[in-house]
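*Asks:* Could you work out the structure for the sequence below:
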Amino acid sequence: MKKFLLLIFVCLITTAALAANLSGTLTDNSGPASISWNGGPLTGALGYGGLLGLSPPCNSTICDIYNLTLSIPSNFYSSNPNFAVHVKVGWNSNIQDIDVYVFDVNGNLVGASATGGTISEDADLGQLPAGSYTIQIVPASCVATSYGGTVNMAQEPALPMGKAQYKLGNFTFTSQVLTRPPQTINNNPATPIFFEQDAEPRVVHDPVGNIYVGAIQGVPAGTDLWKSMDGGNTFTYLGEPDGTQAAAAAGAGTGVGIGGGDEDIDVGSSGKLALASLWLGSVTNSASSDGATTWVTNPFASDLPEDDRQWLAFYGQNVVYLTTKQLGTLDNSTLTIYVVKSFDGGITFPQVAEVTKPALGVQPGDQGNIVVDQNNGNVYMVFIGAYPNQVYLAKSTDGGLNWLLKLIYQSPSGTSLQHVFPAIAIDRGGNLHVVFNDGRRSLLTSSRDQGASWTTPVQVNTGANAKTSVEPWVVAGDVGKLNIFFYGTSASDFMNPNAQWQIFMAQTPNAFRNVPVFYIKPATGVMHKGAICVNGTACPSGTRNLLEYFFPDTYMDGNALAISRRLARKPEHHHYATLVPQTDRRHAHFGNAMM
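*Replies:* The predicted structure is shown next:
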């Protein structure tokens, strides 16, 4: 559709000007003020490359250009502290798509709205200073579309209304491919989904700055592990802790492990490591107390048969919580979440607790990660309910013995939030932050009171190249300060076979503001082309190449550590985990993230 629209667009602009140059002044009236105009018709199919620059340049033959003068005294916002400026446009059909970008006289982006799939855009500019601004009304994907535009200055709602401001992040990133020797065992798999893939990568760091990266090869090929002792400049491949690490170190072969279906890795306060690796029959947990040199491996760590999607988290030096979704053999064929607890760094897990109780009417869908508040020992996890429009929090205040469940968000009936895993993080103040996805939008909600109440969810992704987002993940630092990563594309459907995907980072220094600000920038170029299916093994062939998630971190210096999967050009070739570290520390405002 976009190629067709672009062809129409190119043909039409050669014969006539399709857009206009407009202007207006918004003047202080000691209260609310607004100016309105009607614009279009607009025809085109173009967008900003992740808010970085429009090609071709947006001018009055392509876009509507509205030259705004904001005339207010210097003390206006001190007298009206809850006022803000919004630019809104509306049109008649959600088949058409118009975006809004606002720039100051120096060409700096001061606000944008580019959501897609709607009949309106609302660029929240906050307390915009007096001056001259250029509003670009961009035909992202439309034909002969007219619209109504408004700039208004008014008091913001007293309560959060699910709105956010979006600004360009000044972040810079680099990338490093993590290589490994070719497998010498099981190197001719019957099904390529299970071998040579290094998928669903996870990155963590320990208290002295060592960085560990894990990635799955698939059952029974095990989980790969790498370590950096120089802040991520170089990495050493350590083999597969759940299988052939010793053999690989001796040069005898790689490629077998009691696991590799899913993995998670975490680090304790003294540097101990735990790596959980799924093999469906149970979960293999590998524990190391010497920096991943040697491991003690327990192939039945979950204590339960037929598990799926395990996550783990350390508390202090020796306590490890491991959670799994049990596939029905224990509770009359109903899915149930369990948590087991280790007191010896992940070697044994003697404590078993049932989290969701089907007899009481709560069953899980997709289950997110587990986290522990290092200040008080509270344990939290997040999951989608059996009804896919529900997000639940599970909380334990007694060391994982008993669990309370709370419905923290419910979207309208008929909608689905089950687009792979929700994710939860704890900031250094003990506040909770949850991200989830509705198939287009990545959403954030936060809690100041240990999960008792939650902010209205706000959309994280915006911009022409992030109209659709999937698989968000959140990392928390100081109070209210978050890094959120997601896959973003300009396509309107995550199953679009021509979609081009990038990894984006959205950072907010103020998640608890009534209108939080997100600084957004791509962390990568296009790293995947095609669909990203989120239905697990039910996905059509060739649409699940990235699998279900990537799990980032924030390093000791405040820089983000993203992690991705680098796909080979040919399916039969090896796919590699790729570290994508931030290199600038701009807008970071992060101390060490919570463990």
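
*Asks:* can we go C-alpha only for contacts and neighbour counts from here?
*Replies:* Noted.

*Asks:* which strands and helices sit next to the lengthiest strand in the chain?
*Replies:* As far as residue count goes, and with DSSP state E defining each element, the longest strand of the chain is strand 131-155. Counting by 3 or more CA pairs under 8 Å, 6 or more residues apart in numbering; DSSP states H and E, the packing neighbours recorded for strand 131-155 are helix 2-13, strand 33-44, strand 64-71, strand 83-90, strand 97-104.

*Asks:* I'd like to know which of these is closest to residue 546.
*Replies:* When those are compared for distance to residue 546 using CA to CA, the nearest one is helix 2-13, at 24.6 Å.

*Asks:* Check which helices and strands the closest one sits against.
*Replies:* Contact here means 3+ CA pairs under 8 Å, 6+ apart; on that basis helix 2-13 packs against strand 33-44, strand 131-155.

*Asks:* Give me the angle between it and strand 33-44.
*Replies:* For helix 2-13 and strand 33-44, the angle between their directions (axes from the mean of the first three to the mean of the last three CA atoms, to 10 degrees) works out to 100 degrees.

*Asks:* May I see the buried residues of helix 2-13?
*Replies:* Neighbour-count burial for helix 2-13 flags 5, 6, 9 (criterion: 16 or more other CA atoms under 10 Å).

*Asks:* and that helix, how far out from the chain's middle?
*Replies:* A distance of 33 Å separates the centroid of the chain from that of helix 2-13, by CA atoms, centre = their mean, to the nearest Å.

*Asks:* Next, the angle from it to strand 131-155.
*Replies:* In terms of direction (the same axes, to 10 degrees), helix 2-13 departs from strand 131-155 by 120 degrees.

*Asks:* Next, the angle from the helix or strand following helix 2-13 to strand 131-155.
*Replies:* Once the chain leaves helix 2-13, the next helix or strand it forms, by DSSP states H and E, is strand 21-27. Taking the same axes, to 10 degrees, one finds strand 21-27 and strand 131-155 inclined to each other by 50 degrees.

*Asks:* so residue 177 touches residue 579, yeah?
*Replies:* Yes: using CA atoms under 8 Å, residue 177 and residue 579 qualify as a contacting pair, with a distance of 6.4 Å.

*Asks:* The two: who's more crowded?
*Replies:* residue 579 (24 against 16; other CA atoms under 10 Å).

*Asks:* For that one, which non-adjacent residue is closest in space?
*Replies:* The shortest distance from residue 579 to any residue that is not its chain neighbour, by CA to CA, 6 or more residues apart in numbering, is 4.6 Å, and that residue is residue 563.

*Asks:* Just confirm the one you found is within a helix.
*Replies:* No: checked against DSSP: H, G, I helix; E, B strand; the rest coil, residue 563 lies outside a helix; its state is strand.

*Asks:* any idea how far residue 267 is from it?
*Replies:* 17 Å (CA to CA, to the nearest Å).

*Asks:* Could you do residue 176 as well?
*Replies:* Between residue 176 and residue 267 the computed distance is 22 Å (CA to CA).

*Asks:* Next, the second sequence, to be compared with the first:
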Amino acid sequence: MKARFYFGLAVGFTCLMGALALLIGHGSVLAINGFSDNQELPLPLTAPIANSGVSFTVRGLEPSVRVDRQGTVYVSSIRGVPGGVDLHRYNAAADGQPGLGGTYPFKYEGQPDNCGIFNAQQGGCANNHLDPLGLGLGGGDVDIAVNYPSRGVPNLALVSLTLAPGITGTHSIDQGDTFSTPNPVVALIPGDDRQWIDGINALNVYLNYHDVPTFNIEVQRSNDGGETYLNGFAEAIDPQTFPAAGGVPASNSANVAGQIKVDRSSCPSRGNLYQIFVAPDSVSENLSGGALRSVYVGVSTDVKMGLPVFTFTDFKVFPGPAGAQKQGAENLFPALAVDDFGFVYAVWSDNSKILFSSSSDQGTTWTTPIQLNSGTTIGNANVFPWVAADGNGHVGVVWFGDDRPGNSNDRGKLEPGHPASQRAACTSGTSCMQGWAQWNVYYAESVNGHDATPFFFQSVISDHVIHRGTLSTGGLGGGADRSLADLFQVAFDPRHFANVAFSDDHKVNSGVGPDNGPDNPTTLRLIRANFTHQLTATAGSVVTTGSCAGSPPPPPLGAEKITGGGQIPSQKPGLSANFGFVAKNDPPNASLSYHDDGATGGRIDVHSSNITVPTVTFSGNCATFKGSAKLNQQPGYNYNVNACDGDPGAGQDTFFISVSGPNFSYSNTGLITSGNIQIHQQ
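*Replies:* Just a heads-up that it's a prediction; the model follows:
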């Protein structure tokens, strides 16, 4: 059976003795292909554990980049658990004008997640700002998001990962200068992997992550800028798709999730949520450990109702070729973006081709994928794609590409000098790496991305070779070089220019060592986040007028939906139980959230689970729906709900729920005391 890949905690660290030394950033010689000089974002060489005499080597990996509507640029990167994450900020008014070659004078903003399991004597959570010596609670993965208020400084949200307890969340309302006290339990379900976030409006932030027990993609909403994520819940893999993409049983191939994206356009599609993931093409392939060869996008439109729960419907973008080898479409994360007119774009890699598809009807149907990379990159290894979009059809895609044919994981072809069967780099020799594959950063830009035949202009935007050898796309299960981890990102600024942050290990870490020469694989490399930004347009003028993306097809004739949110009396007199739900019958789908602090035997928290297809039936103004549930974050339970729309809501509508499972039974019913239940004829 094929092993499931985990990415969130795949970045380890090396313990080293020694003093802390600061690294001075550099700018390369010349701007390249319309982009600024590449610049290294400085970090300490090592991070001592307080009062221990032991230090960890500091790395800048998997950088996330965002630019808010005021033009402030944020770059975050990870050190590895429990080293925490780092943040750099550039704001022209506060930090000064660009230097020679267009480089930005970034301000180092410290470790926003530094809640310090080792730094209690340095202030712990209260001292999480500008404290490079402490070790953060997270650091396995990081993502950031900016909000879009009508006025004022945009909120900046940040999430960082450690497997247990889970995801740490924090946010800043002053451009990264200070952050809220990190909240280490923002995920409703403990035991999480590879989280992503995206923002809309002044303070709404959406979080997605894998829950390890089922490997569904959990989605939560924050209404407070990312301090908590308690205001909305869904699972992005719908019950019809889960058998082909889910992680039950645990031997399944399951899926790899990309970043969640929210539509921020002014079109009717505004507020839609989109979740891209890759998975096997069928139930049988998932059960037999097949390749993650097909690309899916989950779409939520009822999220815009603002209820405590919402649903996703999944659509297959691309069924990869049968018999796909290696990781299929998982090389690494698939990526997705939405432009300012509601058009949606997806990119992924089969390890050689960067593939691109678009949707003009809110994620329901997709164009036949095209190979985006061109020229000398064709046939070589091309991995780690990421995409940004704005305007009307303006799309930018970045990826890592090397200089020769061969899979990015193939040591025999990309790291010659040892037998292919050895599956390990040569371990000695000062010239060993001179014949290895050389990697650069590529950028392709289009101003007609949703046309039937979009045109992309491709360029190299790294002004030096950033890495030599293999690049693993296998997460913890990979046998190739993981020095650059799993991803890097691109974001557009208000001028429609690309901002790119990527990891780089081309330099020797001579301040820590060992230093056995620049071409010796036993030499310790300096791994840092690098940054470059676009200075001139490369693909033509960006279109900022035109028509919105089209609407999805209407629901089938006779389809019905019921929604609700509010309170009923708790089992304990004087308390209330909270509920929220969405249920529809064609195809059957339901999302449920229920919480009763006064339940006999102790508080209960119930969430639906898409591991089985729910049954949903309607009768007059009532609906009954049943399905699988998680009770207090544990799977293996079932729920049964009956809800009636009595209009106008409180005092008329009724709600009944029962929950059962191993050695457990609960039921409650009553007229709702607040909120509303509503039948929708579709």
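
*Asks:* what's the TM-score for these two chains?
*Replies:* With the length set by TM-score structural alignment, normalised by the length of the first structure, the two chains reach a TM-score of 0.66; 418 aligned residues with a CA RMSD of 2.8 Å.

*Asks:* just to revisit the earlier point, relative to residue 215 of the first structure, tell me which of the helices and strands packed on helix 2-13 of the first structure wins on proximity.
*Replies:* Evaluated over these, closeness to residue 215 of the first structure peaks at strand 131-155, with 37.2 Å, by CA to CA.

*Asks:* Could you tell me where that closest one falls in the second structure?
*Replies:* Residues of the second structure offer no counterpart to strand 131-155 of the first structure, counting by TM-score structural alignment.

*Asks:* That strand: what's the following helix or strand?
*Replies:* The element immediately downstream of strand 131-155 of the first structure (helix or strand, assigned by DSSP H and E) is strand 165-168.

*Asks:* so who does the equivalent of residue 351 of the second structure over in the first structure touch?
*Replies:* The pairwise alignment with the first structure assigns residue 351 of the second structure to residue 439, based on TM-score structural alignment. Applying CA atoms under 8 Å, 6 or more residues apart in numbering, one finds that residue 439 of the first structure lies in contact with 416, 417, 419, 468, 469, 470, 493, 494.

*Asks:* tell me which element the last one falls in.
*Replies:* Secondary structure assignment for residue 494 of the first structure, by DSSP H and E: no helix or strand.

*Asks:* That one reaches residue 535, doesn't it?
*Replies:* No: in this structure, residue 494 of the first structure sits apart from residue 535 without contact. The criterion is CA under 8 Å, and the distance is 11.7 Å.

*Asks:* quick one: which of these two has more around it?
*Replies:* Neighbour totals were compared for residue 494 of the first structure and residue 535, and residue 494 leads with 25 against 15 (other CA under 10 Å).

*Asks:* Now do the helices in the second structure.
*Replies:* Under the criterion DSSP state H, helices of the second structure are mapped to 92-95, 242-245, 283-287, 411-414.

*Asks:* and the ones you listed, which is most packed in?
*Replies:* helix 242-245 (a mean of 26; mean count of other CA atoms under 10 Å).

*Asks:* my guess is the residue nearest to residue 579 of the first structure meets residue 554, correct?
*Replies:* No: contact criterion CA under 8 Å: residue 563 of the first structure and residue 554 do not qualify, at 11.1 Å.

*Asks:* can you count the residues close to the residue lying closest to residue 296 of the second structure once chain neighbours are set aside?
*Replies:* In space, not counting the residues next to it along the chain, residue 296 of the second structure is nearest to residue 316; the distance is 4.4 Å by CA to CA, 6+ apart. The tally of other residues near residue 316 of the second structure (other CA under 10 Å) stands at 19.

*Asks:* ok, so what distance separates residue 316 of the second structure from residue 562 of the second structure?
*Replies:* Between residue 316 of the second structure and residue 562 of the second structure the distance is 26 Å, computed by CA to CA.

*Asks:* Also residue 125 of the second structure?
*Replies:* With distances defined as CA to CA, the gap from residue 125 of the second structure to residue 562 of the second structure amounts to 43 Å.

*Asks:* For these two, indicate the residue with more neighbours.
*Replies:* Counting neighbours by other CA under 10 Å for residue 125 of the second structure and for residue 562 shows that residue 562 has the greater number, 24 against 21.

*Asks:* what residue of the first structure takes the place of the more buried one?
*Replies:* Residue 562 of the second structure maps onto nothing in the first structure when the alignment is built from TM-score structural alignment.

*Asks:* circling back: so which of residue 176 and residue 267 of the first structure has more stuff around it?
*Replies:* In this view residue 176 of the first structure and residue 267 are compared by other CA under 10 Å, and residue 267 has more residues nearby, 29 against 15.

*Asks:* That one contacts residue 203, doesn't it?
*Replies:* No: taking contact to mean CA under 8 Å, the distance of 10.6 Å between residue 267 of the first structure and residue 203 leaves them out of contact.

*Asks:* Work out which residue lies at the spatial centre of the first structure.
*Replies:* In the first structure, the C-alpha closest to the average C-alpha coordinate belongs to residue 472, at a distance of 1.9 Å (CA atoms, centre = their mean).

*Asks:* residue in the second structure matching that one?
*Replies:* Under TM-score structural alignment, residue 472 of the first structure pairs with residue 385 in the second structure.

*Asks:* What of residue 408 of the first structure?
*Replies:* Alignment note (TM-score structural alignment): residue 408 of the first structure maps to residue 317 of the second structure.

*Asks:* again with residue 489 of the first structure
*Replies:* The equivalent of residue 489 of the first structure in the second structure is residue 402 (alignment by TM-score structural alignment).

*Asks:* got the contact list for the nearest residue in space to that match that is not next to it in sequence?
*Replies:* Excluding its sequence neighbours, the residue lying closest to residue 402 of the second structure (CA to CA, 6+ apart) is residue 439, at 4.2 Å. Contacts for residue 439 of the second structure were tallied using CA under 8 Å, 6+ apart; they are 400, 401, 402, 403, 465, 466, 467, 468.

*Asks:* Buried ones among these?
*Replies:* Here, 16+ other CA under 10 Å leaves 400, 401, 402, 403, 466, 467, 468 buried among the contacts of residue 439 of the second structure.

*Asks:* surely the fourth one meets residue 437?
*Replies:* Yes: in terms of CA under 8 Å, residue 403 of the second structure counts as a neighbour of residue 437; the distance is 6.1 Å.

*Asks:* how much space between residue 23 of the first structure and residue 68 of the first structure?
*Replies:* Taking CA to CA as the criterion, residue 23 of the first structure is separated from residue 68 of the first structure by 6 Å.
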